[in-house]
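Sequence and computational prediction follow.
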Amino acid sequence: MAKTGKTPYLEPMTVLTVHLATPRGFCAGVDRAIQIVERALELYGAPVYVRHEIVHNKHVVDRLKAMGAVFVKELDQCPPDRPVVFSAHGVPKSVPAEAQSRQMFYLDATCPLVSKVHVEAERHFIEGSEILLIGHAGHPEVIGTMGQLPDGAVTLIETVADAQNYVARDPENVAFVTQTTLSVDDTADIVAALRARFPSIKLPHKEDICYATTNRQDAVKAVAADCGLMLIIGSAKSSNSQRLVEVALKAGTPAAYLVDDASHVDWTWFEGVTSVGVSAGASAPENLISDLIAAISARYETEVIESSGVRETVTFKLPRVLTDA
């Protein structure tokens, strides 16, 4: 097999099976957040300011920039007379408080399932419980959740070791919540460690890891063992996308990579591979998946098999100020 650069030239009869995981790509929370920015631009004109990336995907952010969205790190970079949107990951309470003090018009695009975690954490705080948050340090969702309560009210638990080493002031009055985009299996191990140490620990009324994260991980598990290679489309900043790579490897695929889009694929990964799995994180647009399939098909004779996973029908309403206008 001769090669030019990184693109392999294959024998005419070489067939590559592509297992397309279902569901994949956009979830309802991401779709809602993007629509909020689009609708704000339509109603109020450009520029509309967005605090942090609305979702963790460069292609989404660049498209919204082209429409007139301006992405900033903090509110002091926004003029007080233009709309500002808070990202889908959620924000500390100090952010809307600052916006109100400056009399800014703001739209909160926090995913409703993240808001549910915020409400749970506040309920535990009111009840006087010690609150543990299972999540990843520095992630915007974790910053937002911890920022719902006074400093020191929430302790971050990242690993099983953290759970085993945590010393409670009152072992009978501990509660936990979780980041919504974690590995289901890894989180189960941490929860098991916490329950072993604190049998009366208060659990979420309903699983905090969101339906979309769970469904996408299950879909990857369903195809990974049949694939010599797994490609996940998503940003390195995206927690749920990173977890899909980890899930694929644990489920038995020998190699798995996270790529922003088809242009980031190293075609040497395909050498000796007869089947490849494809999925995408919850903030990756469907067109990136189609482009990847097209790029594979341009180099291989392909058979695309779409898995029969969960068909998602969840939708979240836009803020009323946008729908009533």
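Thanks, I have it.

CA only for contacts and neighbour counts going forward, please
Noted.

OK, contacts around the residue nearest the centre of the chain?
Taking Cα atoms, centre = their mean, the centroid of the chain lies closest to residue 240, which sits 3.9 Å from it. Residues in contact with residue 240, defined by Cα atoms under 8 Å, 6 or more residues apart in numbering, are 181, 182, 183, 213, 281, 282.

how about 7 Å then?
The contact partners of residue 240, by Cα atoms under 7 Å, 6 or more residues apart in numbering, come to 181, 182, 213, 281, 282.

try residue 54
With Cα under 7 Å, 6+ apart, residue 54 has these contacts: 33, 87, 88.

and it, what element?
In this structure, residue 54 sits in neither a helix nor a strand according to DSSP states H and E.

For the nearest residue to residue 12 once chain neighbours are set aside, give me its contacts.
Among residues not flanking residue 12 along the chain, residue 301 sits closest, at 7.6 Å (Cα to Cα, 6 or more residues apart in numbering). Contact analysis of residue 301 by Cα under 7 Å, 6+ apart lists 14, 15, 16.

here's the one I want to compare it with:
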Amino acid sequence: MMLPEPRRRPGPRPALTVLLAAPRGFCAGVDRAIRIVEEALKRHGAPVYVRHEIVHNRFVVEGLAAQGAVFVEELDEIPDDGRPVVFSAHGVPRSVPDEAMRRRMFTLDATCPLVTKVHREAERHHARGRHILLIGHAGHPEVVGTMGQLPPGAATLVQDAEEARTVAPPAGLPLAWTSQTTLSVDDTAEVVAILAARFPGIAGPAKEDICYATSNRQAAVKGIVARGAEVVIVVGAPNSSNSVRLAEVARRAGARDAVLVQRGAELDPEALAGCATLGLTAGASAPESLVREVLDRLRESFEVTVEDVVVAEERIAFRLPPALAAE
């Protein structure tokens, strides 16, 4: 896709301070998932099949497709030709690897290890006879994957505080809660508090389920708003849960507006007229190149000064599956 040529305003451009949130962009789980597809293509050539978008960013998906990745929604779209099949970072129901094994497919699991942790946690609660209240968004692939680790009826979805106040789990069973990894930290804390008040003794995870990257990126957004960001731009896809949550967090933290864009060409600088201090971040599945596009777009209309706002440093890295480990 060709980007439009930069358009410079005639005359002096207004000054704009951009507070650049850190951490932002790719997390360790996203980086690992993309590397799995790239390494599979390098070792085995094209095509490499990927069930669902490997991460929720169409530019990442299009880039991998250009290298030979073929994205499908279900295994029945994949021929029995022995080619590698990658499961996305969001995780899959247990039925998917079971079907792949039945068909003797060569599979590579790109599920984020922190999502896998939630799967194992849900299984342990179920094994102990607990009914699980899963905090998450209906239809999100991660929620579908987590609920798919359990027998039908073993978990009940709780999407928000309102549902937490009214949910009616099966009577007579001990309860446990777990959550999607990409939720709002504050919203989840509210839901958990309601569940704990309604169901004393409900078990929770030994360590919170919302992943470090989600927590850090939300804290960074609060940091740039606290530093005076009037508007926050979030680079990310509309189907990316963690990106949408960042925009919500910005508004709740006090920004007068938050704008979700997928790349620089989508940004209308005219909509920022009168804004002197802008916040900029990116969801965990958005590459840094798209952040740079947004900065370039802003420079077409403003005299931009960039200031980094760092709230945490991330040094976590996840290993590739054994089948792709360095030989």
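All right, it came through fine. Model, not experiment: these values are computed from the prediction.

returning to that earlier point: can you tell me how far the residue nearest to the centre of structure 1 sits from residue 201 of structure 1?
Distance of residue 240 of structure 1 to residue 201 of structure 1, given as Cα to Cα, to the nearest Å: 26 Å.

Over to residue 307 of structure 1?
Taking Cα to Cα, one finds residue 307 of structure 1 at 38 Å from residue 201 of structure 1.

ok, and the most crowded of the contacts of residue 240 of structure 1?
residue 281 (30 neighbours; other Cα atoms under 10 Å).

What residue in structure 2 is paired with that one?
Residue pairing (TM-score structural alignment): residue 281 of structure 1 is matched to residue 283 of structure 2.

Skipping adjacent residues, who's closest to that match in space?
Nearest to residue 283 of structure 2 is residue 243, by Cα to Cα, 6+ apart, at 4.4 Å.

After alignment, which residue of structure 1 pairs with the one you found?
In structure 1, the residue matched to residue 243 of structure 2 (TM-score structural alignment) is residue 241.

In contact with that match, which residues?
232, 234, 235, 280, 281.

What's the end-to-end length of stretch 40-54 of structure 1?
By Cα to Cα, the extent of stretch 40-54 of structure 1 from end to end equals 13 Å.

Mind listing what's buried along it?
Neighbour counts over stretch 40-54 of structure 1 (16 or more other Cα atoms under 10 Å) mark 40, 41, 46, 47, 48, 49, 50, 51, 52, 53, 54 as buried.

Strands of the stretch 1-150 of structure 2, start to end?
Along the stretch 1-150 of structure 2, counting by DSSP state E, counting those that start in this stretch, strands occupy 15-22, 48-51, 69-72, 84-87, 106-109, 131-135.

can you tell me the mean distance of the third one from structure 1 after alignment?
In this case it means strand 69-72 of structure 2. Taking mean Cα distance after the TM-score superposition for structure 1, the mean distance separating strand 69-72 of structure 2 from the aligned residues in structure 1 is 0.3 Å.

How about the fifth one?
Strand 106-109 of structure 2: mean distance to aligned residues in structure 1 after superposition is 0.4 Å, counting by mean Cα distance after the TM-score superposition for structure 1.

what do you get for the last one?
Relative to the matching residues in structure 1, strand 131-135 of structure 2 has an average distance of 0.5 Å after the fit, by mean Cα distance after the TM-score superposition for structure 1.

now do the first one
On superposition with structure 1, the average gap between strand 15-22 of structure 2 and its aligned counterparts reaches 0.4 Å (mean Cα distance after the TM-score superposition for structure 1).

Give me the contacts around that strand.
Residues outside strand 15-22 of structure 2 that contact it (Cα under 7 Å, 6+ apart) are 220-221, 224, 276-281, 302-312.

how close does residue 102 of structure 2 sit to residue 72 of structure 2?
Distance from residue 102 of structure 2 to residue 72 of structure 2, by Cα to Cα: 19 Å.

repeat for residue 244 of structure 2
Distance, residue 244 of structure 2 to residue 72 of structure 2, using Cα to Cα: 24 Å.

what's the answer for residue 203 of structure 2, then?
37 Å.

How many residues are close by the residue lying closest to residue 93 of structure 1 once chain neighbours are set aside?
The shortest distance from residue 93 of structure 1 to any residue other than its chain neighbours is 5.3 Å, reached at residue 148 (Cα to Cα, 6+ apart). Look at residue 148 of structure 1: counted by other Cα under 10 Å, it has 19 neighbours.

Do I have it right that residue 148 of structure 1 meets residue 92?
Yes - at 5.4 Å, residue 148 of structure 1 counts as touching residue 92 under the criterion of Cα atoms under 7 Å.
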